[in-house]
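>>> got a structure for you, letters missing:
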């Protein structure tokens, strides 16, 4: 099945060019073009999407704020930011919002395709240039004093809620009832949590949460 892609960019020429470029690659299917984050949220309520390729600076709702909402409401949809911004602070904010990729608009076609394929396979993609920019942010917790991708684990408000309910030893069904979600959505959030923090079980997740002071001692 093709990877279904939604393009979000308020520059019409850029969006159309991206659509033509990606549409020519058989494993991809561009299912729509929208101009801002609010249009993205409306579009994904009515259509099946795998990946959103979004500009960072869009009117009404920017790429980062849009990503936060998508992570809360549609955790299976992945967001790749495609932007001109190389500012380390913007990159960090995007990571904290929960993007799965960050690529410069100046990137070659091959890199953009590689980024989409990587994210579609369940991994994250950040170009070497982005990693170098992120290292410009001081981090006193690292021995080298620099920030790395792994230093920023983007947990959404919903994921934090679910983590704390897991700490209370609630089942997926009980968590779903408490938060008025489907069991499938809870299971998806739970899998995302394990993957994000790099553990394989609820016990490992609780140890990680305690280490980072996200929950109280059990």
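Happy to help now that I have it. Please read all numbers here as calculations on a predicted model, not as lab measurements.
>>> Every contact and neighbour count from this point should use C-alpha atoms.
Noted.
>>> Break down this structure into its strands, ranges please.
Using DSSP state E, the strands of the chain run over 3-8, 28-34, 51-54, 78-83, 101-104, 125-126.
>>> Mind putting those strands into JSON lines with mean neighbour count?
Output for the strands of the chain, formatted as JSON lines (neighbours: other CA atoms under 10 Å):
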{"stretch": "strand 3-8", "mean neighbour count": "23"}
{"stretch": "strand 28-34", "mean neighbour count": "19"}
{"stretch": "strand 51-54", "mean neighbour count": "25"}
{"stretch": "strand 78-83", "mean neighbour count": "25"}
{"stretch": "strand 101-104", "mean neighbour count": "24"}
{"stretch": "strand 125-126", "mean neighbour count": "20"}
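>>> Just tell me which of the ones you listed ends up closest to residue 184.
Nearest of the strands of the chain to residue 184, taken as CA to CA: strand 78-83 at 17.3 Å.
>>> what's the angle from that closest one to strand 3-8?
Going by axes from the mean of the first three to the mean of the last three CA atoms, to 10 degrees, strand 78-83 is angled at 40 degrees with respect to strand 3-8.
>>> Quick one: residues contacting residue 130.
86, 88, 91, 102, 103 (CA atoms under 8 Å, 6 or more residues apart in numbering).
>>> can you tell me which two in those are farthest apart?
Spatially, the most separated pair among these is 88 and 103, at 13.1 Å (CA to CA).
>>> Tell me the one among the contacts of residue 130 nearest to residue 135.
Nearest to residue 135 among these, counting by CA to CA, is residue 88 at 8.0 Å.
>>> Now for the chain: which helix has the highest residue count?
helix 183-197 (DSSP state H).
>>> Tell me the buried residues in stretch 195-210?
Neighbour counts over stretch 195-210 (16 or more other CA atoms under 10 Å) mark 196, 197, 199, 202, 205, 206, 208, 209 as buried.
>>> here comes the other one, which I'd like you to weigh against the first:
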């Protein structure tokens, strides 16, 4: 039985996909979620799908960043994009983030089921419509740059200070002394950032910050402010 979790903020899409898959032998729709954080909450509650079927433009954590987090923290969950976003740039970023399949929402029921089964078997799948377009671009020698979607997560000024000191290797006590606050408060900021990003621990939080240049962005903002 292939266990599927659906993530989409559009209630009509959720209902439509559930209706498409509900009578398909060998598939079980475990749950659905309206945004990226809700997906992580369900997983943390013990709902473990084989397949996540997600929209690109999810609220709170978009589908591509969500796929990246799942790929790093729950690699056994295979993520598929199911979207109306037909720009080739998103396809590049999607596969870089660990997504295994990219489908348009106008795909037939047969193609959707086929793609799910292909991904479950460890394969990649691009919907027929997009594959044809990419083939034409390839034959023309057109280069498709990545959009490199930035995380839509905001840290407070104090959280960024804590993050910077964490990346410098400081302990909670050392950070508390430097920021003239309590160790408990520092631990609270650290945990808040872990929850916001969906990572599993402090090393993963630092890796996340480095991946998206969060610390460099803060340094640039400070430099601009004082110049």
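Received, thanks. All values reported here derive from a predicted model rather than from experimental measurement.
>>> on that earlier part again, the strands of the first structure into TSV, with extra columns for distance to residue 14 of the first structure?
Conversion of those to TSV gives the following (distance: least, CA to CA, whole Å):
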stretch	distance to residue 14 of the first structure
strand 3-8	10
strand 28-34	11
strand 51-54	11
strand 78-83	11
strand 101-104	13
strand 125-126	21
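>>> Quick one: closest of those strands to residue 157 of the first structure.
Evaluated over the strands of the first structure, closeness to residue 157 of the first structure peaks at strand 78-83, with 17.1 Å, by CA to CA.
>>> In the second structure, which residues correspond to that closest one?
Using TM-score structural alignment, strand 78-83 of the first structure lines up with residues 78-83 of the second structure.
>>> just stretch 194-209 of the first structure next, same as before
By TM-score structural alignment, stretch 194-209 of the first structure lines up with nothing in the second structure.
>>> And that stretch, end to end?
For stretch 194-209 of the first structure, the separation between the terminal residues is 11 Å (CA to CA, to the nearest Å).
>>> Now residue 116 of the second structure. Nearest residue, chain neighbours left out?
Counting by CA to CA, 6 or more residues apart in numbering, residue 116 of the second structure lies nearest to residue 51, which is 7.4 Å off, once chain neighbours are set aside.
>>> Check residue 162 of the first structure too.
Of all residues not flanking residue 162 of the first structure in the chain, residue 175 sits nearest, at 7.0 Å (CA to CA, 6+ apart).
>>> Return the distance of that neighbour relative to residue 196 of the first structure.
Taking CA to CA as the measure, residue 175 of the first structure falls 20 Å from residue 196 of the first structure.
>>> do the same with residue 83 of the first structure
With distances taken as CA to CA, residue 83 of the first structure is found 24 Å from residue 196 of the first structure.
>>> One more: residue 87 of the first structure?
Taking CA to CA, one finds residue 87 of the first structure at 24 Å from residue 196 of the first structure.
>>> again, but for residue 28 of the first structure
26 Å.
>>> again with residue 136 of the first structure
From residue 136 of the first structure across to residue 196 of the first structure, the span is 23 Å (CA to CA).
>>> again, but for residue 35 of the first structure
To residue 196 of the first structure, residue 35 of the first structure is 30 Å away according to CA to CA.
>>> Check residue 16 of the first structure too.
Taken as CA to CA, the span from residue 16 of the first structure to residue 196 of the first structure is 33 Å.
>>> what do you get for residue 48 of the first structure?
In terms of CA to CA, residue 48 of the first structure sits 24 Å off from residue 196 of the first structure.
>>> what's the closest of the buried residues of stretch 195-210 of the first structure to residue 64 of the first structure?
Closest approach between those and residue 64 of the first structure, by CA to CA: residue 196, at 18.0 Å.
>>> And residue 164 of the second structure, what's its match in the first structure?
Checking with TM-score structural alignment, residue 164 of the second structure has no match.
>>> against the first structure, where does the lengthiest helix in the second structure fall?
Counting by DSSP H, the longest helix found in the second structure is helix 183-197. Following TM-score structural alignment, helix 183-197 of the second structure has no partner segment in the first structure.
>>> likewise stretch 108-117 of the second structure?
Aligned using TM-score structural alignment, stretch 108-117 of the second structure spans residues 108-117 in the first structure.
>>> picking up where we left off before, now for the strands of the first structure, which one comes closest to residue 191 of the first structure?
For residue 191 of the first structure, the closest of these is strand 78-83, at 14.3 Å, according to CA to CA.
>>> Quick check: the gap between residue 57 of the first structure and residue 74 of the first structure.
Residue 57 of the first structure sits 21 Å away from residue 74 of the first structure, going by CA to CA.
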